[in-house]
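sequence and predicted structure, then a few things I'm wondering about:
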Amino acid sequence: MAERGRPREFALDDALDRAIEIFWRQGYEGTTLDDLTEAMKISRPSLYAAFGNKEETFKRAVERYAVVDMAYTADAIAEPTARQVAEHYLRSNVIAITETDRPPGCLSVQGGLSGSPEHHRVVTFLNDSRAAGEAKFAERFQRAIDEGDLPASEDAEALAKYLAMVTAGLAVQAAAGAPRAVLARAAERALLAFPA
């Protein structure tokens, strides 16, 4: 059956990549629809047709960011020991938040840690996204405890929270201009929480 209507004149993933960039640089609240359409190189009707409103565009951008820019997270969780999980995650994170072809820091941190009351759904969405990531690490660390890789006295949820807090702090420091080498040293220090 033939597709109806005019053919889409842009690639969705390319447009989302440009949306990621603008949201990352300006945050959710700081990004206007005009900023979005200009960055994505599409018209407002095309944005609405493809993505919905600004909030839905942001959510889709964050989801793509998690799959593309944070693919190292799944690789880290697949490592054989808790220490290797943390090493892979922290070292990859330092590289990701200091790439020269992307804004410094992290989209989910800079995108909207806080917002005005009318944007509470975006703040909640980001908080839920971060919590879901934490839960994956907690599950992995619990498995490490169950398998004897971590001491039985270890708290998997606290360890996952610690890792999340370290990476959030690294992202804030990267956004403030801290060089990769400084962040890498901080990440190595954080690894002391994980038995070798």
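Nice, thanks for sending it over.

going by C-alpha atoms from here, please, whenever you check contacts or count neighbours.
Noted.

who are the neighbours in contact with residue 109?
Applying C-alpha atoms under 8 Å, 6 or more residues apart in numbering, one finds that residue 109 lies in contact with 168, 171, 172.

which strands and helices sit next to the strand or helix carrying the first one?
When secondary structure is defined using DSSP states H and E, the element that contains residue 168 is helix 156-175. Applying 3 or more C-alpha pairs under 8 Å, 6 or more residues apart in numbering; DSSP states H and E, we find helix 156-175 packed against helix 82-96, helix 107-110, helix 120-146, helix 180-190.

what residues sit buried inside it?
156-157, 159-161, 163-164, 166-175 (16 or more other C-alpha atoms under 10 Å).

ok, and here's another one to check against it:
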Amino acid sequence: MPETRQKAPIGRPRSFDTDEALEHAMRVFWGQGYEGASLTDLTHAMGITRTSMYAAFGNKEDLFRKALDRYTEGPASYGARALQEPTARQVAAAFLDGSVRATTRPGCPTGCLGVQGALATGDPGIDARDALVAWRNEHTSLLRDRFRQAVGEGDLPPDADPELLARYLTTVANGIAVQAAGGTARDDLQQVADMALRSWPPA
């Protein structure tokens, strides 16, 4: 009787949920920043070995970029939603309100991954820092384009400066994130957001 050989499986299936592991990695980066998050911290939180991490996500920088994408689509998704509001003032209000809520979410790290994730880094963290600079600039550009649209529609006065308004909003939101990371309460930060809107140009 001829010997039958069993085919070896092609590649071993992953024994962990990559989506859940990435969620845990995002929270580590969010709470500790790029350089503060060691590989031991990351793999422990993700519940996997370094070998599994490299195989599934690449190196630490690759993992950070994937975590930032997840953060953008999750906790920071208020930015994209705010752009859909019907008026420029409502866009601004939704953006700042979203910033307050996202940076003070119960059960999550305080502050903003996109703001504090790599503000101060040495040479190993330069790429992560540059990625976050680009991330923040992209949000400012999206707001600027939305406010240009508002000027064209007559929702903002003709002399309004869309670039300055966008930079103003992101600066206030970034400050809210820093204050939240320092322990400022949500209600106090909401008052800051409300005050910022008092100087919003009339239609």
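Done, it's in. Not measured: the values here are computed from a predicted model.

picking that back up, equivalent range in structure 2 for the helix holding residue 168 of structure 1?
Here helix 156-175 of structure 1 aligns to structure 2 at residues 162-181, judged by TM-score structural alignment.

same question, stretch 39-46 of structure 1
Against structure 2, stretch 39-46 of structure 1 falls on residues 45-52 (TM-score structural alignment).

same check, this time on stretch 116-133 of structure 1
Using TM-score structural alignment, stretch 116-133 of structure 1 pairs with 122-139 in structure 2.

centre of the chain versus that stretch, how much separation?
12 Å (C-alpha atoms, centre = their mean, to the nearest Å).

same question for stretch 141-152 of structure 1.
26 Å.

please enumerate residues in contact with that stretch?
81, 82, 154, 155, 156, 157, 159, 160, 195.

between the residues you listed, which is closest to residue 114 of structure 1?
residue 160 (22.4 Å; C-alpha to C-alpha).

what about that closest one, distance to residue 135 of structure 1?
7 Å (C-alpha to C-alpha, to the nearest Å).

buried residues of stretch 12-29 of structure 2, list them for me.
21, 22, 23, 24, 25, 26, 27, 28, 29.

in structure 1, what stretch matches it?
Counting by TM-score structural alignment, stretch 12-29 of structure 2 sits on residues 6-23 of structure 1.

and residue 60 of structure 1, what pairs with it in structure 2?
So residue 60 of structure 1 corresponds to residue 66, using TM-score structural alignment.

for whichever strand or helix holds its match, which outside residues touch it?
Assigned by DSSP H and E, residue 66 of structure 2 falls within helix 60-73. Contact with helix 60-73 of structure 2 is made by 22-23, 25-26, 29, 34, 39, 57, 77, 113-114, 127-128, 131, as judged by C-alpha under 8 Å, 6+ apart.

nearest to residue 13 of structure 2 among these?
The closest of the contacts of helix 60-73 of structure 2, once distances to residue 13 of structure 2 are taken by C-alpha to C-alpha, is residue 57, at 14.9 Å.

need the contact list for that closest one.
63, 66.

likewise for residue 76 of structure 2?
98, 99, 102.

next one: it from residue 191 of structure 2, what distance?
For residue 76 of structure 2 relative to residue 191 of structure 2 (C-alpha to C-alpha), the value is 20 Å.

go on, residue 30 of structure 2?
24 Å.

looking at these two, which is more packed in?
residue 30 (27 against 12; other C-alpha atoms under 10 Å).

the helix or strand hosting that one vs structure 1, average distance?
Assigned by DSSP H and E, residue 30 of structure 2 belongs to helix 18-36. Superposed on structure 1, helix 18-36 of structure 2 shows a mean distance of 0.9 Å to its aligned residues (mean C-alpha distance after the TM-score superposition for structure 1).

which other helices and strands contact that helix?
Using 3+ C-alpha pairs under 8 Å, 6+ apart, helix 18-36 of structure 2 sits against helix 39-46, helix 60-73, helix 113-116.

now that helix against helix 162-181, angle please.
Helix 18-36 of structure 2 runs at 90 degrees relative to helix 162-181, counting by axes from the mean of the first three to the mean of the last three C-alpha atoms, to 10 degrees.

got a list of contacts for helix 18-36 of structure 2?
37, 41-43, 45-47, 56, 63-64, 66-68, 70-71, 108-113, 116-118, 121, 125, 128.

7 Å - rerun?
Helix 18-36 of structure 2 is touched from outside by 37, 42, 45-46, 67, 71, 109, 112-113, 116-118, 121, 125, with contacts defined as C-alpha atoms under 7 Å, 6 or more residues apart in numbering.
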